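Novice: Sequence and predicted model, in that order:
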Amino acid sequence: MAKAPGFKQVLKAVFGAFVGVQSEQQRQQDFQTTTIWPYLVAGIFAVVVFVALLLVLVSWVVAG
C-alpha cells in the first residue's frame, strides 16, 4: 500500500468525483492509499460548500 495521499491528490480525487470523470491511473492511486480519512473530510467539506452555494443562489434568485 502507498503512503497517505497529499493535499493535491485528495483535491483531485474529490473534484473528479464531483464531476464524474477520473482517469484509471488516478483511481488506482486513490485506492492504494493507506487511509480514507482525508478523502472523507474533503468530500464532506465539498458537499457542505456545494449545498451552501446552492442555498445562497436559490435565495438570491427568489429574492430578486
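Specialist: Noted; the coordinates are in hand.

Novice: Going by C-alpha atoms from here, please, whenever you check contacts or count neighbours.
Specialist: Will do.

Novice: For residue 43, give me its contacts.
Specialist: residue 14 (Cα atoms under 8 Å, 6 or more residues apart in numbering).

Novice: dropping in the other structure now:
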Amino acid sequence: MKSGSKGQPEKDNAPQRPGVLKILQSILAGAFGVQSDKRRQEDFASGSPWPYIIAGVLFTAGFVIGLILIVNMVLASS
C-alpha cells in the first residue's frame, strides 16, 4: 500500500468501472440526444469502451426488432 503525505494512503487514480445502471442511462440519453457533456466525459474517462459498445449494439438491435414487430402487428391487423 502506497502512502501519501502524512502517512495517509494515496487514492488510486485508476478509472472506476461504470455500473449497469450508469451504462444504461448513458446509452438511453445518447440514443435520444440528451447526453450532457459532463456525463459524456465521465463515460470516456471510465476506462474501457466495451461495456458501452456492447450495450449500444444490444439496445439498437432491440429497438430495430421492436419496430419490426410493431410494424408486422399493424400490417397483420389491417
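Specialist: Structure received. Bear in mind that the values here come from a model prediction, so they are computed numbers and not experimental data.

Novice: Any idea what the TM-score is?
Specialist: In this superposition the chains share a TM-score of 0.91, using TM-score structural alignment, normalised by the length of structure 1; 64 aligned residues with a Cα RMSD of 1.1 Å.

Novice: Residue 29 of structure 1 pairs with which position in structure 2?
Specialist: By TM-score structural alignment, residue 29 of structure 1 lines up with residue 42 in structure 2.

Novice: host element of its match?
Specialist: Residue 42 of structure 2 belongs to helix 37-45 when elements are defined using DSSP states H and E.

Novice: Check which residues of that helix are buried.
Specialist: Residues of helix 37-45 of structure 2 classed as buried: residue 43 (neighbour count, 16 or more other Cα atoms under 10 Å).

Novice: Could I get the contacting residues of the residue positioned nearest the centre of structure 2?
Specialist: Ranked by distance to the mean C-alpha position of structure 2 (Cα atoms, centre = their mean), the top residue is residue 23 at 2.6 Å. Residues in contact with residue 23 of structure 2 (Cα under 8 Å, 6+ apart) are 51, 52, 55.

Novice: count of neighbours near residue 50 of structure 2?
Specialist: By the criterion of other Cα atoms under 10 Å, residue 50 of structure 2 has 9 neighbours.

Novice: Could you find the counterpart of residue 50 of structure 1 in structure 2?
Specialist: If you follow residue 50 of structure 1 across to structure 2 using TM-score structural alignment, you land on residue 63.

Novice: So what does residue 27 of structure 2 match up with in structure 1?
Specialist: When structure 1 is aligned by TM-score structural alignment, the residue opposite residue 27 of structure 2 is residue 14.
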